[in-house]
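In: sequence? don't have it. structure:
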């Protein structure tokens, strides 16, 4: 076979590895029974484009499968329902949401930390009740054996105290009207 200048060169496949960044392969065939759990849930997105943008590894942490699919999922639905009452003058949902993970002692593929706890807090103005509302949740990232397990609602003060003891001192999640 004679190569011409018009023939494209044969490309070599290069696999890039990242020492400090998760890749999809980190989640495959793991012994921890975890999957990629959203930090910002796709169901909280205002439109399809935003929902699709949530499916990135930078928006994911390893969550125990049953935890992610059961109580954490129910909590995400509950918060979406509460926040749907928080609308601006254009009748659009307007809420401030913070979510995070407290590092644990285990790692996927010796690099991706598996959180010990997940937490979420939101604050928004409820135009129907004409007041600011807030709610917080946290739960241990562990296997669940009950389909009925729920995550208790907490106040912002309670989650700030929890985060202050568990991870970072003097936590203030929101300013001004959110209490």
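Out: Perfect, I can see it now. Just so we're clear, the structure is a prediction, and the values are computed from it rather than from any experiment. Numbers count the residues shown, from 1 in each chain.

In: CA atoms for contacts and neighbours, from now on please.
Out: OK.

In: Would you quantify the distance from the residue nearest the centre of the chain to residue 144?
Out: For the chain, residue 39 is the residue whose C-alpha lies nearest the centre (C-alpha atoms, centre = their mean; 1.0 Å). Residue 39 is 19 Å from residue 144, where distance means C-alpha to C-alpha, to the nearest Å.

In: Same check on residue 118?
Out: Distance from residue 118 to residue 144, by C-alpha to C-alpha: 14 Å.

In: which of these two has more neighbours?
Out: The residue with more neighbours, out of residue 118 and residue 144, is residue 118; 21 against 16, by other C-alpha atoms under 10 Å.

In: Which helix or strand contains the nearest residue to that one once chain neighbours are set aside?
Out: Spatial nearest neighbour of residue 118, excluding adjacent residues (C-alpha to C-alpha, 6 or more residues apart in numbering): residue 101 at 4.5 Å. Assigned by DSSP states H and E, residue 101 belongs to strand 95-102.

In: okay, now the one to match up with it:
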């Protein structure tokens, strides 16, 4: 697809994808993911997403890259985080929340840093900060979850607000958490090689919903994985889940049911935060409609 065609969006798409003003900065924050392409299948980031308004981030901590995120400065949330799944070792680390210095200062350190009090005004203007979540009814929802990362440093690196979206507690600790565990189980049981995962957020069709008039709230969460090398003798019930698998979860229990139906038998405390499992092609079709972009998450559909 030509660059010209990729930029021909509908008015609704432009409303969702408002560009930020200014130039892309240098360092780990750049115009592409060239420093961390290994987190994507075939070293190829999702195709079909305009660069307008989005900032690629190679998430760097303790002098290592741990995953990649596509961040929107104006929305102050990532569209997605991409990572290689590796089962966690040890207990969940203490949550020391971090920010991305280069979003605030182009010549700053390329490594994520813990928040300091008081928070620099340039940091506040460039990205989400802890105060945005402290007086809200939302949890800090990981796109790359700590449980999907192996080492202590890998897991600590997930606690950056550039990997976080406002997520309802009923989703975060309910059906979405069950999905994360299900993906982990599929990897351990049936995946023989690397599993590439991309998890993201889907905005409201009606326009931006925000917390603190700053941070965009997603109507849905979505996730997909690619496991190109898997057990040859998969049970019949598991074959639809390989080499790719996808899901969409509700982050608003009052949303319509055209994307994710509500399970009326679900426990009342999490009812309405349901997750719908689906094929990769179905997810890409939903994203294409909602974002008005012909998105391809895995190069060659993970074949």
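Out: Arrived safely. It should be emphasised that the depicted structure is a prediction, and the values quoted were computed from it without experimental measurement.

In: circling back to that earlier point, how far away from the center of its chain is the strand holding residue 101 of the first structure?
Out: In this view, strand 95-102 of the first structure has its centroid 7 Å away from the chain centroid, taken as C-alpha atoms, centre = their mean, to the nearest Å.

In: which part of the second structure lines up with stretch 37-55 of the first structure?
Out: Mapped onto the second structure using TM-score structural alignment, stretch 37-55 of the first structure spans residues 141-159.

In: Please identify the buried residues of that stretch?
Out: 141-152, 154-159 (16 or more other C-alpha atoms under 10 Å).

In: for stretch 128-144 of the first structure, same thing?
Out: Residues of stretch 128-144 of the first structure classed as buried by neighbour count (16+ other C-alpha under 10 Å): 133, 134, 135, 136, 137, 138, 139, 140, 141, 142, 143, 144.

In: Which pair of those spans the longest distance?
Out: Among those, the pair separated by the greatest distance (C-alpha to C-alpha) is 133 and 143, at 30.8 Å.

In: Just the ones of the buried residues of stretch 141-159 of the second structure in strands?
Out: 141, 142 (DSSP state E).

In: Please enumerate residues in contact with stretch 169-179 of the first structure?
Out: 98, 123-124, 132-134, 155-157, 160-161, 163-164 (C-alpha atoms under 8 Å, 6 or more residues apart in numbering).

In: Check the secondary structure at the aligned residue in the first structure for residue 302 of the second structure for me.
Out: Matched to the first structure by TM-score structural alignment, residue 302 of the second structure sits across from residue 178. Under DSSP: H, G, I helix; E, B strand; the rest coil, the three-state class of residue 178 of the first structure is coil.

In: Around residue 178 of the first structure, how many other residues sit close by?
Out: 17.

In: ditto for residue 121 of the first structure
Out: Using other C-alpha under 10 Å, residue 121 of the first structure has 23 other residues around it.

In: any idea how far residue 177 of the first structure is from residue 73 of the first structure?
Out: From residue 177 of the first structure over to residue 73 of the first structure (counting by C-alpha to C-alpha), the distance is 28 Å.

In: neighbour count winner among those two?
Out: A direct count of neighbours by other C-alpha under 10 Å for residue 177 of the first structure and residue 73 places residue 73 higher, at 18 against 12.

In: secondary structure element for that one?
Out: Using DSSP H and E, residue 73 of the first structure falls in helix 71-83.

In: And that helix against the second structure, how far off on average?
Out: With mean C-alpha distance after the TM-score superposition for the first structure, helix 71-83 of the first structure departs from the second structure by a mean of 0.7 Å once superposed.

In: Identify the residues contacting that helix?
Out: So helix 71-83 of the first structure is contacted by 41, 43-44, 67, 93-95, 124, 137, 147-151 (C-alpha under 8 Å, 6+ apart).

In: Pull out the buried members of these.
Out: Counted by 16+ other C-alpha under 10 Å, the contacts of helix 71-83 of the first structure give 41, 44, 67, 93, 94, 95, 124, 137, 151 as buried.
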